[in-house]
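A.B. asks: Starting from these lines, generate the structure:
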Amino acid sequence: MKKQVLVAGGGIGGLAAALGASRAGWDVRLYERAAAFSEVGAGVQIGPNVVRRLQAWGLQQALQAVAAFPSRLQVRNAVSGRELAVLPLGPTAVERYGAAYATIHRADLHGLLLQGVTQGTDAQLHLDHAIDRFADSGEVVTVRTSRGKEVEGDALIGADGLWSRTRTQLLCTMPPRVTGHLAYRALVPQQALPEALRTIQVTAWLGPRLHAVQYPVRRGELQNIVVIVQGPAPQDLENWDHAANAAGLDHALQGTCTTLQDLVRGVSDHAPAGWRLWPLCDRPPVRAADEMARGLVGLLGDAAHPMRPYLAQGAGMAIEDAAELQRALAMHDLEVPLRLTRYALNRWQRNARVQARSIRNGRIFHATGLVRWGRDGALRLLGERLLDVPWLYRGDGAGASAL
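C.D. replies: Down below sits the predicted model:
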């Protein structure tokens, strides 16, 4: 008889967990608080380490149909506009790491995972039906849903995001910490922009106390741009998507180069939804395996290790988690708590490393004074060696990178 796993959350992490658990031979019941599956419009970068996992799930064709595949990553000084360094992507990434580097609309990534679950598995998806609390007897885990229903399973995976109720009950942790960084983000049709402002690559602009990233999504038809600045967060942190005033962003970019300011004004003029504001929150890096699994309950993605976006690996680590969960749940000769322990042991150190590197990158990206000059000099001198991240893209512990 198949074992049954209950999954809290229907975002990218929850769907990836459902897909992985189903591939491991488990029955899956997923519970999502929202009344419909949807993802807020924003771009996501997925490195070769993540693309390989999607390929293993048979999603390469679906990815190819919706993603963009930039040929290179360019880093520029946000004040002077000068190019500092370039990392080849495209065929170079495939040759080095066995898979491409992709940029994708978050809703498209969510959609292809949803397609994988609904068309390739027997998972049951329950909308408007969140998991509010659980009880772990050691033999079964019993959850109570937002509709007052009690459901039993052999395991529970909390993939319910930054404000995870599963995590709160499992670890008795404090709320996420406010980073003091704010992300202005927008999506704009490339054809609506002057040709000089369109892009087929990833460009990162580094400036004092801010940086911007632009890249194509949805086969290159849309451009995603994110500008991250330092400042106080809105009070309503759980409602992460706030209306943002383009004038405030213009003010934050005073002193940056004309090219970057022209890009932001062009987006302001042509983005259908305008600029949205995202206050960044995270948690300290994971300290031990038991912060990702205890007993019959495991945590995955942002519920386990929310991270700053300065390594572009938030969604990627959730997908990697799900792939490792699949391997652990398929160990049918082990008791379920041992399977979840194996999952956590194989994931916590890598997640902690990515969290720590993301924090470090934020300091480097936003550096001022002599540190900023040193950063730019190192990029001009060492370029590709600093931008590449072999330990991350290979999925192993080797290598190092300053960015």
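A.B. asks: all contacts plus neighbour counts: C-alpha atoms, from now on.
C.D. replies: Fine.
A.B. asks: Okay, helices next: where are they in the stretch 301-403 of the chain?
C.D. replies: 314-329, 336-365, 369-382, 384-387, 390-394 (DSSP state H, counting those that start in this stretch).
A.B. asks: Turn those helices into TSV, columns for distance to Ala244.
C.D. replies: Compiled in TSV, these are given as follows (distance: least, Cα to Cα, whole Å):
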stretch	distance to Ala244
helix 314-329	23
helix 336-365	22
helix 369-382	28
helix 384-387	31
helix 390-394	34
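A.B. asks: and this one, so I can compare the two:
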Amino acid sequence: MHKQVLIAGGGIGGLAAALGCSRAGWEVRLYERADAFTEVGAGVQIGPNVVRRLQAWGLQSALQAVAAFPDRLQVRSAQGGRELASLRLGATVIERYGAAYATIHRADLHGLLFQAVRGRPEVHLNLGQAVERHAEEGGAVTLRLVRGDGTAVEVEGDAFIGADGLRSGTRARLLGETPTRVSGHLAYRAVVRQDALPQALRTTRVTAWLGPRLHVVQYPLRRGELINVVAIRHGTPPADLETWDHGANAQELEAALAGTCTALQDLVRAVPQAGSGWRLWPLLDRPPIAGPHEMARGLVALLGDAAHPMRPYLAQGAGMAIEDAAELQRALAMHDLDVPLRLRRYALNRWQRNARVQERSRRNGTIFHATGPLRWGRDMALRLLGERILDVPWLYRGDGSSASLL
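C.D. replies: Coordinates of the predicted model:
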């Protein structure tokens, strides 16, 4: 008989987990608290380590239909505008790592995973049901679910995966309530149609503009039809983001970019204020994972941001969730082991890589926003070493398997 896994959360991590678990031969019941499967946010960069995993799941054609595949990553000075270094992508990355470097809208990545799981008869997707609590007893795990109308129901399974995001209720019940870490950085995100921009501002590349206490990243989305722009600066988040007037974001951002080069200021000013315009997100994370016990205990495991939220300075948040799902698939397919041991194997094979990415992401933020001598040293190193600094072989050669742990 098929074992049954219960999953909390219908975001990118939850859907990837559902796909991986079903491919391991498990029946899947996924519970999402919202009334629809949607994804908020803007663009995502996915390196060859992630693209290889999507290919293994048979999603290469779906990815090619919605993603962009930049030909180069370049780093420029936000103040002077000059190029500091560049990394060849495209065919070079495919030859070096066996898969492409892609950029994709979060909604498109979520959508292709959703389409992949909805057609699998062993996956049951449930909307409008929040996991209020879980409990283990007698070799099974029980969830109490609360529907939007306040009614409650209990369900039972053989394992439970918390993929319920940064403020994960599963994590709080498993590891105890601990506050997220405030980074002191604010992210302003916008997505613009390329044909609405002057020709000089359109791009097929990933460009990172580095400045004192800030940086801006731009890259194409959706086959190159869109451009994603993310500006991150040091700052204090609003007291209540729910009531925050996002109409003020453009003015705040332009003030923060005073003194940067004309090309960068032109890009930021070209974002239309009609529609969504600039949306503000304070960046939060947690300290790097300290051991496998922070990813799995007994019949319960954590995945993605529920386990290891990270800053976006290595562009691997969504990627690590997909890698988690790949390793979860491998672990759950070990049918000669009991379930707690399979989940422990998953955690043992993931926690060090996730912790390394978390720490490297934090460190990159310090380097990106450097001032004074550290900034001068950074720029000199980029000019001298170029691709040797921008390439990340330990990351891109890995795919979440135990064999590529480090």
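A.B. asks: After superposing, what score do the chains get?
C.D. replies: The TM-score (TM-score structural alignment, normalised by the length of the first structure) is 0.96; 397 aligned residues with a Cα RMSD of 1.5 Å.
A.B. asks: returning to what we had before: between the helices of the stretch 301-403 of the first structure, which one is closest to Gln190 of the first structure.
C.D. replies: helix 314-329 (24.4 Å; Cα to Cα).
A.B. asks: which residues in the second structure does that closest one match up with?
C.D. replies: Using TM-score structural alignment, the residues of the second structure aligned to helix 314-329 of the first structure are 317-332.
A.B. asks: which other residues reach that stretch?
C.D. replies: Stretch 317-332 of the second structure is contacted by residues 12-13, 16-17, 19-24, 26, 44, 46-47, 49-50, 53, 303-305, 309-311, 339, 342-343, 345-346, 349-350, 354, 399-402 when judged by Cα atoms under 8 Å, 6 or more residues apart in numbering.
A.B. asks: Ok, stretch 94-114 of the second structure next?
C.D. replies: Counting by Cα under 8 Å, 6+ apart, 11-12, 15-16, 19, 38-49, 51-52, 59, 62-63, 66-70, 89-91, 93, 219-222, 396-397 sit against stretch 94-114 of the second structure.
A.B. asks: what do we get in the first structure for Ile7 of the second structure?
C.D. replies: Using TM-score structural alignment, Ile7 of the second structure pairs with Val7 in the first structure.
A.B. asks: how many neighbours does Leu384 of the second structure have?
C.D. replies: 12 (other Cα atoms under 10 Å).
A.B. asks: That one pairs with which position in the first structure?
C.D. replies: So Leu384 of the second structure corresponds to Leu381, using TM-score structural alignment.
A.B. asks: before we move on, the earlier item: can you tell me which of the helices of the stretch 301-403 of the first structure is packed in deepest?
C.D. replies: helix 314-329 (a mean of 25; mean count of other Cα atoms under 10 Å).
A.B. asks: average gap between it and the second structure?
C.D. replies: Following the fit onto the second structure, the mean deviation recorded for helix 314-329 of the first structure is 0.1 Å by mean Cα distance after the TM-score superposition for the first structure.
A.B. asks: quick check: angle from that helix to helix 336-365?
C.D. replies: 160 degrees (axes from the mean of the first three to the mean of the last three Cα atoms, to 10 degrees).
A.B. asks: Walking through the first structure, point out its helices one by one.
C.D. replies: Ranges of helices in the first structure, per DSSP state H, are 12-23, 48-56, 60-66, 90-97, 106-120, 165-171, 246-252, 258-270, 314-329, 336-365, 369-382, 384-387, 390-394.
A.B. asks: Looking at those helices, which is nearest to Glu139 of the first structure?
C.D. replies: helix 336-365 (9.1 Å).
A.B. asks: and that closest one, what does it pack onto?
C.D. replies: Counting contacts by 3 or more Cα pairs under 8 Å, 6 or more residues apart in numbering; DSSP states H and E, helix 336-365 of the first structure packs against strand 293-294, strand 297-299, helix 314-329, helix 369-382.
A.B. asks: again, 6 Å this time
C.D. replies: helix 314-329 (3 or more Cα pairs under 6 Å, 6 or more residues apart in numbering; DSSP states H and E).
A.B. asks: and Gly207 of the first structure, which of the helices of the stretch 301-403 of the first structure is closest to it?
C.D. replies: Between those, helix 336-365 lies closest to Gly207 of the first structure; by Cα to Cα that is 7.0 Å.
A.B. asks: The closest one vs the second structure, average distance?
C.D. replies: Helix 336-365 of the first structure sits 0.1 Å off on average (mean Cα distance after the TM-score superposition for the first structure).
A.B. asks: any idea how far the closest residue to Ser71 of the first structure other than its chain neighbours lies from Ile200 of the first structure?
C.D. replies: Excluding its sequence neighbours, the residue lying closest to Ser71 of the first structure (Cα to Cα, 6 or more residues apart in numbering) is Gly90, at 4.3 Å. Remark: distance between Gly90 of the first structure and Ile200 of the first structure (Cα to Cα, to the nearest Å) = 11 Å.
A.B. asks: More neighbours: which of those two?
C.D. replies: The residue with more neighbours, out of Gly90 of the first structure and Ile200, is Ile200; 20 against 17, by other Cα under 10 Å.
A.B. asks: Show me what the more buried one aligns to in the second structure.
C.D. replies: Taking TM-score structural alignment, the alignment pairs Ile200 of the first structure with Thr204 from the second structure.
A.B. asks: Just give the nearest non-adjacent residue to that match, would you?
C.D. replies: Pro70 (5.4 Å).
A.B. asks: quick one, what contacts Ala78 of the second structure?
C.D. replies: Shown in contact with Ala78 of the second structure (Cα atoms under 6 Å, 6 or more residues apart in numbering): Trp209, Leu210, Gly211, Thr260.
A.B. asks: Quick check: the aligned residue for Ser168 of the second structure in the first structure?
C.D. replies: Ser168 of the second structure maps onto Ser164 in the first structure, by TM-score structural alignment.
A.B. asks: ugh, typo on my part, it should be Asp305 of the second structure
C.D. replies: Match for Asp305 of the second structure (TM-score structural alignment): Asp302.
A.B. asks: how many other residues sit next to its match?
C.D. replies: 23.
A.B. asks: picking that back up, ok, so what distance separates the residue nearest to Ser71 of the first structure from Gly47 of the first structure?
C.D. replies: 11 Å.
A.B. asks: thinking again about what came up before, give me the buried entries from the contacts of stretch 317-332 of the second structure.
C.D. replies: 12-13, 16-17, 19-24, 26, 44, 46-47, 49-50, 53, 303-305, 309-311, 339, 342-343, 345-346, 349-350, 354, 399-402 (16 or more other Cα atoms under 10 Å).
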